[in-house]
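Trainee: sequence-free structure coming up:
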């Protein structure tokens, strides 16, 4: 008797179909948005060495404070943003916080009352008083604002143009020792605040961080919708989130500029995905944490206040009051050992490529957090999916067993379903609703197939119905006997045997698809094949044999659902669902009549 469990039947049966369903889905972008910087723009070309300016940011709570900065130089590069301004932060307030910190990205820098740009980049293990500012002239190149009018009384280049004469810069390329072709700064130098992840266990929080190539700090999440109307100001904190609600995944930064309901922020990318529809949220700063690597703001995300529409190298652009669609998730958790029950609800961005990175580990981490442990156990999970184009919805129940990591087993199957349905090539489903009913126990809730027996000392004929006795032993309980009736196919030939097994053990594959004889041609067909996959709580009793040549040719072009339906109808396949994880596989050969042998020999 073994407890290690096995790969999900859904994965072994049709998991490879996922590779067929890659469909690029990009949110729409309205062209020609105009962004007016009401303070006016201080052009990079007008900068001089040792100019003084002022930066705005939040050090704690929601209070916007200022600190002085000194201009040191300008760097030009061929990649976006094309120009960056090197500054030095000065003053007691910022230095007590450890210098320019991650999360200050987006903090506006003003010279003579005009907006120069946003603090955007710094260096790990460097001088934390130093930072690079992304000029607002560069931020206004973010689509769809490229070519927008800029209010400024000073001389400056046209938007979208790299300065023609590098000698006008405070610091030339030779002076800073950089080759413009190589780029002055890499995106991983952006002053991104660590991810704020709430409602999941620490290890799955770390996994989300690894998938998003980001550090993870303490949990921080809040309501799905803000409690009241929000007014943004330059220097205020703002959050950008992929998941909001009882589970949250996001980060915080700073607002650079506001034009009515539009805003610019961060001064560097979040994920760099271009046109997006991420959640823009309220944010509050608990404090700035000093660090030799990079100081960072520790904070919490609040309710959703709008949508981030652009995630570009120069920063973020979005709108307040425009609420993005989100996929809904509900986890109903029940610990059978302690009796604990809980419900968690959250929303995630509809982009299937982004949500597939974040949601599956968030679900597994939420289950692990609610369970309060990791390790061995048995789980029953019912997944119910509803969405546009799914009037009747779809659901699947499966059991999972692990001797070391039950949440990981649950994570594997949900991850495949969660990716396959939104990426189907037939029709859009968003927004989707996923509900997971999860029951867990530390006890191995296993049903072992211990013995199989057919009537002894007799022969069988094609087309005959036979009784199959199966002895089943629940974990450390008494053996129970169950009798199944199955039919030997009328066209059976060659060796014939009865096979009794747990669902997913030795399951048939989608041979017609793998060999190029058939394909799935509709969304309804996709759901049928998903439903045809075996589950680990099933007892499978079947008669295996060679069939007539005509039948074998016919079966070679059928999908798995069609073959199973036909075999159930003819009686050669029986499936019994149980409340256990079924383990085992036993075969019993059948002795066929001489007449049957003769008929089979003639057909061969």
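Mentor: Now that the structure is in, tell me what you want to look at. Remember, it's a predicted structure, so these values are computed and weren't measured experimentally.

Trainee: C-alpha from now on. contacts and neighbour counts both.
Mentor: Fine.

Trainee: the stretch 1-150 of the chain: strands as residue ranges?
Mentor: Listed in chain order, the strands found in the stretch 1-150 of the chain under DSSP state E, counting those that start in this stretch are 52-58, 64-76, 83-89, 108-111, 114-121, 130-135.

Trainee: and of those, who's closest to residue 471?
Mentor: When the strands of the stretch 1-150 of the chain are compared by Cα to Cα, strand 114-121 sits nearest residue 471, at 67.3 Å.

Trainee: skipping its backbone neighbours, what lies nearest residue 572 in space?
Mentor: Once its chain neighbours are removed from consideration, residue 572 has its nearest residue in residue 487; the separation is 4.8 Å (Cα to Cα, 6 or more residues apart in numbering).

Trainee: what sits against the one you found?
Mentor: Residues in contact with residue 487 (Cα atoms under 8 Å, 6 or more residues apart in numbering) are 463-466, 543, 570-573.

Trainee: let's see 6 Å
Mentor: Applying Cα atoms under 6 Å, 6 or more residues apart in numbering to residue 487 gives the contacts 464-465, 571-572.

Trainee: buried ones among these?
Mentor: Buried positions within those, assessed by neighbour count (16 or more other Cα atoms under 10 Å), are 571-572.

Trainee: would you turn the contacts of residue 487 into a markdown table with secondary structure?
Mentor: Compiled in a markdown table, the contacts of residue 487 are given as follows (DSSP: H, G, I helix; E, B strand; the rest coil):
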| residue | secondary structure |
| --- | --- |
| 464 | coil |
| 465 | strand |
| 571 | coil |
| 572 | coil |
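
Trainee: one more structure, for comparison:
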């Protein structure tokens, strides 16, 4: 992608004069805004130079998305706007009428607009929504049915993406002032928050193509960012109204940041965007200055191309009417270290970056960054295999261990999702707050498919008896037809009688069967249990052997209890608290597993009759 065209476009339209922002800003109440007024907006089209554009007030849309939620309609002119239309990255651009601030440019007509009509969020609503730093609410628990396996841990993240709503859902929702009811209703249906450009550096085209739909659904558009040259540096002084501002998400070997415009700096508070970033409420994003390389014009919707500088403070509020924060130190981020070993190529790469600390964004951004690492430094075409190990270190909790293998056409995506799944479940556990201290990952990449299917299973003892060690042998065939043979020696209990079952299965099959036998979805009852279950999750590259017998038991509070007398079962079943009671008909006498260098699939059941000599 070349920035020559956007740079030329910008330089043709932007004057050399620096837009003057009032030192002490007076605001205009919404009730004083009238159709026909002409105002002046301020934004950055090039570099760090604040430039002016004009805004002709068309009218006001009242109470369209809720009580006391209004939008000022304006037609924007000046600078590159006649060619570019409303630009992604203009969100937050302040608009003044007679030197008084009326609000922030925040909504546009969506894709392929025919006119430069924009919605302006009234400044009084932005200020009323800014409650200052506040604790985040306890997140809603993400239920995980026990026992766990990789298939349940790799499906958590995609289900948690939100979708921005249009300004109005029905024409009748809109009460228009200054224009007809029909025009107001039609505009209200078309107006949407101006998409936030997510500037990404260090990301491959393949990674961006995969990541883009996830962000677009949330009103964010990934764009290729340009880094600052060695000769360029951004001032570390406080931001002013009209400055380009960045919301940093990832920093280090990879960079990702949302960009917009500062609306107002008042009594130490910085207000921007005029619409939500992700509407998280209380937040903790690093706030940076942004440098605008130029405007990338598009018939769909144009976008600013930018780079972000050092952290100047913290964005601590992400509300429906905008984001806000304060100059000063930035928030703590989660350091992530990835070591990628490619033995087929004889090389090892290491990557260090930080992701923002947030219930939603920490798992999502870790997934994005790990996925990009794999796309960048492993096989692009054809199937691959990945062995993932490492841990997420938690504050005042045991670490969560990563240990899994993936192989096949989707291995790259599944390996990245496998990291995000436990993070999603941990941070949204519903029991107590969790703070992720750091994430350490070691990934081995192979340029081939490493899968195997269970072929034969047999007990290599003609007369297995109680108290005896019994050899269980199995063979599996790889995708290339090679045969793998392994032996598991297990002890038959000395008091065992009757028929015993030997279940041999891959991790996913075994976990699914155990969930079905429990009769209902069992979930963890404490954070400690959740961590233990994740660390003990069934693995793709292990074959599991269970020795079972028919016996009465139960699951209570997520725990399996075997060999229970009928009287105990009756008491537990009559417990009015419920606590997830389920009767079991099978008891697991013992369990063993065999690690393999392949992703294994398949299951078999053998029967041992100890009463038959």
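Mentor: In hand now; what should we look at? No experiment lies behind these values; they were computed from the predicted model shown.

Trainee: next, the TM-score between them, please.
Mentor: TM-score for the superposed chains, counting by TM-score structural alignment, normalised by the length of structure 1: 0.75, backed by 518 aligned residues with a Cα RMSD of 3.7 Å.

Trainee: which residue in structure 2 lines up with the residue nearest to residue 572 of structure 1?
Mentor: Using TM-score structural alignment as the criterion, the counterpart of residue 487 of structure 1 in structure 2 is residue 491.

Trainee: re earlier: which one of the strands of the stretch 1-150 of structure 1 is the most hemmed in?
Mentor: Between those, the one whose residues have the most neighbours on average, counting mean count of other Cα atoms under 10 Å, is strand 114-121 (a mean of 30).

Trainee: in structure 2, what residues pair with it?
Mentor: Counting by TM-score structural alignment, strand 114-121 of structure 1 sits on residues 100-107 of structure 2.

Trainee: residue 523 of structure 1 and residue 385 of structure 1: what is the separation?
Mentor: As for residue 523 of structure 1, its distance to residue 385 of structure 1 is 14 Å (criterion: Cα to Cα, to the nearest Å).

Trainee: these two - which one has more neighbours?
Mentor: Neighbours of residue 523 of structure 1 and residue 385, each counted by other Cα atoms under 10 Å, are more numerous for residue 385; the result is 21 against 16.

Trainee: now do the same for that one: its match in structure 2.
Mentor: Taking TM-score structural alignment, residue 385 of structure 1 has residue 392 as its aligned residue in structure 2.

Trainee: which residue packs closest to that match, ignoring adjacent ones?
Mentor: By the measure of Cα to Cα, 6+ apart, the closest residue to residue 392 of structure 2 outside its immediate chain neighbours is residue 439, 4.4 Å from it.

Trainee: which SS class is that neighbour?
Mentor: In the three-state summary, residue 439 of structure 2 is assigned as strand, counting by three-state DSSP.

Trainee: aligned counterpart of it in structure 1, please.
Mentor: In structure 1, the residue paired with residue 439 of structure 2 is residue 434, using TM-score structural alignment.

Trainee: wait, a helix at residue 510 of structure 2?
Mentor: Yes - for residue 510 of structure 2, which was evaluated using three-state DSSP, the result is membership in a helix.

Trainee: in structure 1, which residues correspond to the helix or strand where residue 568 of structure 2 lies?
Mentor: Using DSSP states H and E, residue 568 of structure 2 sits in helix 566-573. On structure 1, no counterpart of helix 566-573 of structure 2 exists by TM-score structural alignment.

Trainee: buried stuff in that helix?
Mentor: Of the residues in helix 566-573 of structure 2, those buried (16+ other Cα under 10 Å) are 569, 572-573.

Trainee: cool, and stretch 571-590 of structure 1?
Mentor: Residues of stretch 571-590 of structure 1 classed as buried under the neighbour-count rule (16+ other Cα under 10 Å) are 571-574, 580-588, 590.

Trainee: could I get the contacting residues of the counterpart of residue 121 of structure 2 in structure 1?
Mentor: Under the alignment (TM-score structural alignment), residue 121 of structure 2 maps onto residue 134 of structure 1. For residue 134 of structure 1, the contacting residues are 84, 117-118, 120, 267, by Cα under 6 Å, 6+ apart.

Trainee: and the residue most central in space within structure 2, what element?
Mentor: Averaging the C-alpha coordinates of structure 2 gives a centre point, and the residue nearest to it by Cα atoms, centre = their mean is residue 364 (2.1 Å). Secondary structure assigned from DSSP H and E places residue 364 of structure 2 in helix 361-377.

Trainee: average offset of that helix relative to structure 1?
Mentor: Comparing helix 361-377 of structure 2 with its match in structure 1 after superposition yields a mean distance of 3.4 Å (mean Cα distance after the TM-score superposition for structure 1).

Trainee: so how far is residue 295 of structure 1 from the match of residue 439 of structure 2?
Mentor: With distances defined as Cα to Cα, the gap from residue 434 of structure 1 to residue 295 of structure 1 amounts to 38 Å.

Trainee: of those two, give the one with the bigger neighbour count.
Mentor: Here residue 434 of structure 1 and residue 295 are compared on neighbour count by other Cα under 10 Å; more neighbours surround residue 295, at 23 against 18.

Trainee: alignment lookup: that one to structure 2.
Mentor: With TM-score structural alignment as the criterion, the equivalent of residue 295 of structure 1 in structure 2 is residue 302.

Trainee: wait, its match touches residue 90, no?
Mentor: No - using Cα atoms under 6 Å, residue 302 of structure 2 is not in contact with residue 90, being 10.2 Å away.

Trainee: contacts only, for the alignment partner in structure 2 of residue 468 of structure 1.
Mentor: Under the alignment (TM-score structural alignment), residue 468 of structure 1 maps onto residue 472 of structure 2. Contacts were defined as Cα under 6 Å, 6+ apart; by that measure residue 472 of structure 2 touches 458-459, 487-488.

Trainee: now, those that are in strands?
Mentor: Applying DSSP state E to the contacts of residue 472 of structure 2, the entries found in strands are 458-459, 487-488.

Trainee: quick one: the equivalent of residue 192 of structure 2 over in structure 1 and residue 176 of structure 1, what's the gap?
Mentor: Matched across to structure 1, residue 192 of structure 2 falls on residue 189, judged by TM-score structural alignment. Per Cα to Cα, residue 189 of structure 1 is found 17 Å from residue 176 of structure 1.
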